[in-house]
Each structure stands twice: as C-alpha cells, then as structure tokens.
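Novice: 3D, please:
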Amino acid sequence: MKKKSRTVRTFGIMVANPRQRKYVLRKYLARKAAHMRLFCFTPSEIDWKRKTILGLHHAKWKWVQQRFPFPEVVYNRCYTTKKTTIERLEAAIGSSKCFNQQNRFDKYEIYKLLSQPLAPYLPETVPYDRETAAQLLETHKVLYVKPCYGYQGKGVYRVEAKESGEIHISQHYFSPQFVAADVPQYQTKLDKLLGSALYLVQQGVNLQQWNDQVFDVRALVQKDESGVWSVTNVVSRIAHKGCFNTSICDKICMSDEVLRHLYPHEKADVFLQTIRDISLKAAETVESGTGLHLGELSVDFALDNDERLWIIEVNGKPQKEIYDEFRGQDAVYKRPLQYADYLYTHSPLH
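Specialist: Here you go, the predicted model:
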C-alpha cells in the first residue's frame, strides 16, 4: 500500500447532549495530530437528508458551531444501548468507519461471553430472582446485587448473611441500610428495592485492602495506531474508609503503587502482567462475541485476600476523568484519534 499524503481528515466525536460537546472536544483537541480536524456533535444535530451535521469545533482561537459534511470516521461517546444512529451513519460513511457502536453493556451478557475463556477469574453470576438470591447467599455469605445496565456503582447492593442469622443489606458503604431478621424478610426488602429493573446476583469477594480501604484495579484497553488492542494503563481507585463502592473514591493512583505497597516488586509485576493479559483477552472476546466494532473498554478487577484476581465488570465507555490527574497519560485521549486515523487509512476507499 502506498503511503498516503497527510491531507486533512475530519473526525466526529458523538456525545449525548450539547452540554458535553465543549468539555469532551477540549480533551481531544489537545492531543490531536496536525492533519486532524475534530468536531463534536449530538445525534439530534444530524441532518440525514442533506448528509450534514451541525457540530462544534475550535478555529482561530474560538469555539465555532458550523455545518459539516459527514466525517471520515465517527467515535461514539454516547452511553447507550441503542445502535440506531450509528447504523444510519455507517450506512452513509461505511461500516468500518464508526467505532464503539454500542457501549452500554448488559453485564450478564458480558459475563456469559467471558465465562469460557476467562472462567477462573469470574465470580459466580446469575440473573436475579428471589429464590436464587437466597440460595447463593447461603453458599457465599456475601453477594452483590447489580443492575444489568448500571454504572458507577449506582443501584448496587451488598448483602451479607451474619452468623446471628441477620441479613444486612447495604449500599455504597459496608454499614447496613436495612437489617433483615430472616430470609423471607430479606427477599421482600430486596424485591421492593429492585422493582422491575433487570438485576444480576454476583458472588461476593473477600476484598484485599490498602490501608484499611477497598481498592479496585482498572485496566484501560484501547486500539492503537495499528488497529490492535493494547493496554494503555492500569490504575486503582481507593474507596473511602467504610465504603465498598470504588466509584466513591478517596484517591486514584497507578496500580503498581498499590500492588508494590502490598507485595514484593516481582510479585506485583506478575499481577500487573496477568491483569494486562486478561484484559486483552477480555477485549478481544467481548468484541468478537458481541459482533460490535469497538475501540476501547475498561476491565475492573478485585484482588481477594487469597491473592486471587477477579473480573468484577467490563465497561464499554471508560470514564476518562479519572486519568486527568496523572501526568504522561495523553495516550488515554490520543489512542482513539490514532485508531480513527487507522480506520481512515485502511478504508477500502483509501
């Protein structure tokens, strides 16, 4: 293939609402290559008849809203289960030109996809019903009840069976919000809390702690300039004391700092390499199993007191803000643009 000259390439970043456009675009503008022209838009700003988009971009030191022709590549940052808009865009600009087609995953569907290649790293997970929730609590003593389409720990309940026979139900913090005297009372309360939403039940993990605080390990996996999955970084969110939800975090740091605090450096490095290997396998499995065209995702791990790694969940729209306080993390924002460049260059039309 002949090397292409660096003509200006227009890439669009699709976000959920107009308020997000400037904030998101500013992050990527700082990391774009000179030959890239970026604009940010929402689904409602697409004019399907004229094949144009009213988008926000930055030109001559100011923010400008103008009408663009359909871009060369679209990077989807809308957190949604719907693919309708992306499918219409693909019909217009090409099926290989839109990535992260759908990025709000059904946690149970992802669990099923990962359960064969990565079974040793998955806590037992089943769809919620009152009988199953009672049986698994008897088996594991601690459960997490999660919405299938939840995010940032919202709607997650921790359930613990005490030796006294009481059952504690808590949200965000280990201290119980509700204490059930027996299993029927626990079932009734949980049914009321969950309502009609789809939930799953996940085996609780005896979490390793750092300075008496729960932490997770999040691997950010993104496609690079060669179109290949690679691990951009591995960070840890340290929850506030008494809190099990790491989305409500006291601090964020690189995971090697946490692991090397807990273990000798060689052992910590083995954990990190294992995390990288599992995360790459998870990304490949999710993309091939769902049939979605993806460009990034994150894999959240917990480490238990027996030094065993567990995949807690996979996120289709990684939260980028958690990386902003780290120096040298430009790749978080640069990689999606490099992958967009790759898609342009490797399009059948080019």
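
Novice: For the rest of this, base every contact and every neighbour count on C-alpha atoms.
Specialist: Will do.

Novice: Just give me the neighbour total for the spatially closest residue to Thr52 that is not a sequence neighbour.
Specialist: Spatial nearest neighbour of Thr52, excluding adjacent residues (C-alpha to C-alpha, 6 or more residues apart in numbering): Pro69 at 4.4 Å. Here the count is done by other C-alpha atoms under 10 Å, and Pro69 has 14 residues near it.

Novice: before we go on, could you also do this sequence so I can check it against the first one:
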Amino acid sequence: MTMRRKAILKVSRGVSPGMGLRVSPKGMLRTGAKAVPKAVPKAGPDQRLFGILVTRSNNVPPTAANPFPGRTGTFRQISLMAARQGLKVCVFRPGGLLKSKKQVVAHVYISGRGWVRQVCPLPAVVYNRVANRRAESRPWIRRALSWLKQQKVQVFNPAFLDKWQVYDILQTNEETKELVPPTVLYTGTAQLVEKLRRWRFIYCKPRRGSLGNGIVSLKLMPNGRVAVAWNARGGRWTRRLMLADVEAAAAWGRRHFRPGWTCLQKGITLARLHGRQYDIRALVQKDEAGEWRFTGAAGRVAAQGQVTTHVPRGGSRWRLDKAIKAGLADPGQAPAVQANLARLCEKAAAALEKGYGELYGEFSLDVGMEKSGRLWILEMNSKPFRFDEPDLRRLAYRRLVSFARFLLEEGEQRRKPDQKPDSDQEHDRA
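Specialist: From the prediction side, this is the model:
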C-alpha cells in the first residue's frame, strides 16, 4: 500500500495572516506536498528589492545549495554586491508570482546561511534573465512579463534581440550607420546571386539565432566556384562544401534559408591572429546615473578553421590590448583603437535602445577589426554571457547593481502605492 506523506510547516501566528494562511493554535500548517516559504516584510527604505527573473538554463536539477545550476555563483556575487549598495536581490521564476497578493516566491542569498526561499514583496525593478529564446517565447513566460509591466514594474532587457532589427536600427541611425557591414534580409535566389557577385563574401545568419548556430559563410572563389562553410548545430567543428558557381550556391541557399528569416551580411576581411579569425567581445552598461558606459572587452580567437569565435566551439580568450596590438598593421595605433572601441559601443547601445523603444541596462557586442584599425559591429546581445576576466566581471556586477539602484531611486518618485490587486490566477507555470 502506498502512503502519501504530508509536509508540515510551523508558521509564526504573526506572519500567517499576512500570507492568507490558516494555522492551528500550535502554528502547524498542512500543505499537502510542498512547504510554503516564510514571508518577509514589505520592502522599505532599508530593504529595497531588485528582482532577477530566470528560467532553467540547463538540464542539471536544482538543489537547495545550487538553485540555479550554471548561474548560482553569478547570482550570489550580484547579491553580495547589491548588499554593499543597500539593496536586496531576489531571484525568481515566472511560476513564483503571487499575483493577487503582489508578492513573489523567490530565492534570496543571505551571508552565512546561503540561499533561502522566501515570499517577498513584488520588486520595483526586475532584470529579465530568461535563459533562452525558446523559454522566452512560451505563453506563460510572456504573460508573466506582461503582468509585471502592468504593475508598473521596471523590467529591463525585456527580450532577446532580433538580428535583423538590430542591423536595421544601426544602419538607419546617423551615429552608427557606418559601423555595421551592409546587411539585407534574404528574399530569394535572385537576390543571393546578385549579392554574392557584388560582395563576393557573405555571412548568412538566422535572425533569431544564438551561439553561432546556423551561421553560414559563402565565398566566391577566383575560379567562379563558391566555398560554403557552416557550424553544425551544437557541434564544435565546421562543415565545408564547394559548389560549382553562384547559381548552385543560390539553389543550395534556397533549401537552407527562409525568406524573411535570414540576414545576408557582407563579409569583411578582418585581422587574423596566427591565421585564425578573431573578434572583440565587449560589454557596455548603464551606470549609477543611467548613462551608457563602456565596461570592458576581451579578445576571442576562433579555433582553427571555425566560422565563429565562440569559446564553446573551441575558441580561446586573449587580453584586449594584446589582441588589438597583434591584429594591427601598426601596433602603435592600439591606444587610439581601444578608445574608439569604447565610443563605438556606447553609441551603438544608445542607438539600439532608442530604436527598440524599450528599457535596457546592458548589451554585449561582437566587434571585428581590420588591420587598418577600422572597427565593425558584427553582433549585439541583450543577455550577455558572463565574462571570464575577473576585473571585468567585478565591474560588470557593480554597474548592474548601480543601475538597478538608480531605477529604484528614480521610481520611488513615480510609483503609485494604492493600485488595486490583480485578480488573475495566482500561479503561472514555470
């Protein structure tokens, strides 16, 4: 015979009315399966909440000590940085929203105790760190983000970027139009033939791709044949193919590219390190005054023969100054190029945020460099991966928290405390 065990939780009588719970005279609560975490008081001047919205990013099961596999350490460091600036961080999933109570079930890091699951007031500021595009497209996650905005919560970095929208915004902005290689949206074979003959080297990128998946390079050779190279999805090695002519390449493209969903970008002859292509991975963030500031950058060198420089595909890391000097025809230009990189990143961030009309706090950029020192924006990302360089990472955490504090202080003047509770269903799926 199977026995069902019921979890029993002891709850303070002073806390339980605020949670809408019924308890026995001894303070015992029968919950059936899961214990309800202890509530915390509303955030006040000494306890301002900065929320981070997350979903699972891998298949590793969460534990009490490691509630966010792959990102627990990052959120711990952000929490410690926030505590030094007088903020409290709560990390939560969409299913943790208690809509009618304007509360959220979240994990809070407490020094000396580790991660503690609590019921917190609804944060006034939330950073959207939903793990991937597939998760972000799920209806219950979109409903959660929409509901947060309805509650006047300031959600920054609201979505993953669409590559075509990024290129279109930057190409049509006077400040940034010369910083992006010519890019068009694929419409069909005739267009691909024309661009390949004109540009001779093209990168074909899925507009909603990430991690280098699906990127194809087409190169028109002197003998009229077309060299094709692409990354196998999830694989570490590049596949290659040689086609007879541009018409054959266009026919191949028709089978692999969706009109309206693939960007065709002119290939730029970039500087190389030891025969391998490389680019610069940069981070730009808003500061404590809400202004865009260059945080830092590092070199990323592709594995031999690879189409992209992603480290998971065998790429390696180089210090920024070393990477710039090694790639320049005149290494003496390096300080000027580095200063130009900072300006370029700040301009691009401001232009992109304005073009989207949404609130952003940070972007990462992939920047290519010619031997002459000219810089090109190749990619921009609204959910930057953690940088491995310790100094850059610490500054990135500090800037992120400083921007959240800026939003909280700015928002205190505008928030309406008398909003009526929402009667929507308490829990969405996570």
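
Novice: Matching the residue nearest to Thr52 of structure 1 against structure 2, which residue comes up?
Specialist: Aligning on TM-score structural alignment places Pro69 of structure 1 opposite Pro121 in structure 2.

Novice: Roughly how far does that match sit from Lys101 of structure 2?
Specialist: According to C-alpha to C-alpha, to the nearest Å, Pro121 of structure 2 and Lys101 of structure 2 sit 9 Å apart.

Novice: One more: Pro17 of structure 2?
Specialist: 12 Å.

Novice: go on, Leu122 of structure 2?
Specialist: Distance check for Leu122 of structure 2 against Lys101 of structure 2: by C-alpha to C-alpha, it reads 9 Å.

Novice: Compare the two (neighbour count), which wins?
Specialist: In this view Leu122 of structure 2 and Lys101 are compared by other C-alpha under 10 Å, and Leu122 has more residues nearby, 24 against 16.

Novice: OK, contacts around the spatially closest residue to that one that is not a sequence neighbour?
Specialist: Residue nearest to Leu122 of structure 2 in three dimensions, not counting chain neighbours: Gln103, with 4.6 Å by C-alpha to C-alpha, 6+ apart. By C-alpha atoms under 8 Å, 6 or more residues apart in numbering, Gln103 of structure 2 lies in contact with Leu97, Val119, Cys120, Pro121, Leu122.

Novice: Would you mind giving these as a markdown table with distance to Tyr356 of structure 2 and secondary structure added?
Specialist: Output for the contacts of Gln103 of structure 2, formatted as a markdown table (distance: C-alpha to C-alpha, whole Å; DSSP: H, G, I helix; E, B strand; the rest coil):
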| residue | distance to Tyr356 of structure 2 | secondary structure |
| --- | --- | --- |
| Leu97 | 27 | strand |
| Val119 | 33 | strand |
| Cys120 | 31 | strand |
| Pro121 | 30 | strand |
| Leu122 | 26 | coil |
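
Novice: What lines up with Arg207 of structure 2 in structure 1?
Specialist: By TM-score structural alignment, Arg207 of structure 2 lines up with Cys148.

Novice: neighbours around its match, how many?
Specialist: Cys148 of structure 1 has 21 neighbours, counted by other C-alpha under 10 Å.

Novice: That one contacts Lys107, correct?
Specialist: Yes. Contact criterion C-alpha atoms under 8 Å: Cys148 of structure 1 and Lys107 qualify, at 5.0 Å.

Novice: Could you measure from the residue nearest to Thr52 of structure 1 over to Ile252 of structure 1?
Specialist: 40 Å.

Novice: and what of Ala180 of structure 1?
Specialist: 35 Å.

Novice: go on, Pro43 of structure 1?
Specialist: In this view, Pro43 of structure 1 and Ile252 of structure 1 are 33 Å apart by C-alpha to C-alpha.

Novice: Test my guess that Tyr342 of structure 1 contacts Glu225.
Specialist: Yes. When contacts are counted by C-alpha under 8 Å, Tyr342 of structure 1 is listed as touching Glu225 (5.7 Å).

Novice: which residue lines up with Leu25 of structure 1 in structure 2?
Specialist: By TM-score structural alignment, Leu25 of structure 1 lines up with Phe75 in structure 2.

Novice: Next up, the contacts around its match.
Specialist: Residues near Phe75 of structure 2 by C-alpha under 8 Å, 6+ apart: Val91.

Novice: which of the residues in the strand or helix carrying it are buried?
Specialist: Taking DSSP states H and E as the criterion, Phe75 of structure 2 maps to helix 72-84. Of the residues in helix 72-84 of structure 2, Thr72, Phe75, Arg76, Gln77, Ile78, Ser79, Leu80, Met81, Ala82, Ala83 count as buried by neighbour count, 16 or more other C-alpha atoms under 10 Å.

Novice: Looking at the residues you listed, which two lie furthest apart in space?
Specialist: For those, the farthest-apart pair by C-alpha to C-alpha is Thr72 and Ala83; their separation is 16.5 Å.

Novice: How much space separates the residue nearest to Thr52 of structure 1 from His57 of structure 1?
Specialist: Using C-alpha to C-alpha, one gets 13 Å for the distance from Pro69 of structure 1 to His57 of structure 1.

Novice: Leu25 of structure 1 now?
Specialist: As for Leu25 of structure 1, its distance to His57 of structure 1 is 8 Å (criterion: C-alpha to C-alpha).

Novice: Quick check, Glu346 of structure 2 in contact with Glu291.
Specialist: No. In this structure, Glu346 of structure 2 is not within contact of Glu291 by C-alpha under 8 Å, at 9.1 Å.

Novice: And the two? Which one has more around it.
Specialist: Between Glu346 of structure 2 and Glu291, counting by other C-alpha under 10 Å, Glu346 is the more crowded of the two (20 against 12).

Novice: Quick check: which helices or strands does the helix ranked longest in structure 1 pack against?
Specialist: Ranked by residue count and defined by DSSP state H, the top helix of structure 1 is helix 265-290. When contacts are defined as 3 or more C-alpha pairs under 8 Å, 6 or more residues apart in numbering; DSSP states H and E, helix 265-290 of structure 1 packs onto helix 107-114, strand 217-223, strand 229-239, helix 255-262, strand 296-303.
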